[in-house]
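Chemist: got a structure for you, letters missing:
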């Protein structure tokens, strides 16, 4: 037999369990009534009691779907499409042995057994991501009163990795890639290497994002304004949104030795229309898919005998070269768009200093 009552907040609260007879149900209701009349009733505790009851029947998979629907970041924004797809992939993949379990039955021992099994499979990075997701979901379950404590207690599990280090290209390898890559993508490689842009930032760049600073006929500086990024999600398509973090919105001065190549690309492949993409798909108007770009990237890196190198390694190259100019840690963080500095520090950015450091980068290109 079930029992429920209306709290002082006007909401309906169910008993945490069913009763064998009407007398027991009425006894429980009498206790709740006494708490209400004596001012000892708490909506928080009542919700926790109801949540613990729900945890007896709700599975991790059911609660995870509710979590995906309601999850927001610190800015109050819901999950981005690509993030949601990645979480669903982990739930249907690495976390599938646990999704059918009731929340109340997921113990620290069960989590450790699952984690050990996944690590034995050799997927260290994916296991770390899956563990981090599981920990976040169950932390919400604790807040909602579905479970008392979070069973994810494995120290360092969220930070496990394969230990593989991304090796940026040498100057000679980068030059070979530039000599080999399909000409219309040469500027893309240059921007990734010398401005350290992420692929999603690079492929959303438009003509209006390129500022050319002149004195007379001479080009003093070319500055790239990164303000957006594009992601591609299977079943959703391309989504233009904010950069990876607030720190990702930034202005990047290009080193002078690549000015000529960028200007040629703008003239021959982009034109003057402000919203024209710098690196569109073959139709000239839609975004360039990574799956399309790699058809040009793979042969170029193979020519440089670096078939192991992901495109993201060019960002590492740019970061390393910029650091070698003598840039401060704060300047490096600002140029790369890392979120490890506060938003206030980003506004202290000096365009003049960035241009000066960019000029030093050209000298390194000749080394």
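Modeler: Looks like it arrived, so ask away. Source: prediction; values computed, not measured.
Chemist: alpha carbons only for contacts and neighbour counts from here, please
Modeler: Fine.
Chemist: report the longest strand in the chain, please.
Modeler: strand 218-226 (DSSP state E).
Chemist: give me the buried positions along it.
Modeler: For strand 218-226, a neighbour-count test (16 or more other C-alpha atoms under 10 Å) marks 221-226 as buried.
Chemist: okay, one more to line up with it:
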């Protein structure tokens, strides 16, 4: 998975930030505002109550943004290690910080992400791509719109439906691949990559 290859190329103190972004689908400001008191790796939970906005800690954007989110088990395990290595013992110590203890600027993290992505041939990859990835993965589990809205801290269904549509596009590719396999005597065919799907769309639309 390309995401994990990108994570592996970041400085170790910032890798958990990316894992939490996909694992919780939270916004950047919410994630860099997390304190030790807000996370529980044993229970596998993260509580969002505030955000880092324009150089200040402030309440989250809206009531729907105050939420408790469960982590994938592997991320919860890595979070425990991260707390031991990079987070001070105080309950208010930031989960993600620069070496001087401040929340890292967005462009600082995006610079690392762009460099890591470029090294493996990925372009147009940013921190926001991680929230999109997390939302798409949540939609693929079959979560309801309301469940997805709650997990992402959204107050309306419109935004979350974007991720369901992304899964619908992938489901269409799955159905097409099943059909191709059946036409070849019931063979099981691997799904096409994103690049192959883009090339097929270009041929279909006459833009290739």
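Modeler: Perfect, thanks for sending it. Remember, it's a predicted structure, so these values are computed and weren't measured experimentally.
Chemist: find the centremost residue of the first structure, please.
Modeler: residue 244 (6.0 Å; C-alpha atoms, centre = their mean).
Chemist: in three-state terms, label it for me.
Modeler: coil (DSSP: H, G, I helix; E, B strand; the rest coil).
Chemist: ditto for residue 7 of the second structure
Modeler: helix.
Chemist: rewinding a little: would you turn the buried residues of strand 218-226 of the first structure into JSON lines with distance to residue 324 of the first structure?
Modeler: Shown next, in JSON lines, are the buried residues of strand 218-226 of the first structure (distance: C-alpha to C-alpha, whole Å):
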{"residue": "221", "distance to residue 324 of the first structure": "20"}
{"residue": "222", "distance to residue 324 of the first structure": "21"}
{"residue": "223", "distance to residue 324 of the first structure": "20"}
{"residue": "224", "distance to residue 324 of the first structure": "21"}
{"residue": "225", "distance to residue 324 of the first structure": "23"}
{"residue": "226", "distance to residue 324 of the first structure": "23"}
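Chemist: circling back: residue in the second structure paired with the residue nearest to the centre of the first structure?
Modeler: Aligned counterpart of residue 244 of the first structure in the second structure: residue 61 (TM-score structural alignment).
Chemist: was I right about residue 279 of the first structure contacting residue 288?
Modeler: Yes. Using C-alpha atoms under 8 Å, residue 279 of the first structure is in contact with residue 288, at 6.5 Å.
Chemist: overlap of the contact sets of those two?
Modeler: residue 203 (C-alpha atoms under 8 Å, 6 or more residues apart in numbering).
Chemist: just give me the match in the first structure for residue 114 of the second structure.
Modeler: By TM-score structural alignment, residue 114 of the second structure lines up with residue 298.
Chemist: do residue 74 of the second structure as well
Modeler: Checking TM-score structural alignment: residue 74 of the second structure goes with residue 257.
Chemist: burial of that match, as a residue count?
Modeler: Applying other C-alpha atoms under 10 Å, we find 16 residues neighbouring residue 257 of the first structure.
Chemist: you'd agree it is up against residue 362?
Modeler: Yes. In this structure, residue 257 of the first structure is within contact of residue 362 by C-alpha under 8 Å, at 5.3 Å.
Chemist: skip ahead from the host helix or strand of residue 63 of the first structure and say which helix or strand is next.
Modeler: Using DSSP states H and E, residue 63 of the first structure sits in helix 60-70. Past helix 60-70 of the first structure, further along toward the C-terminus, the next helix or strand under DSSP H and E is helix 81-92.
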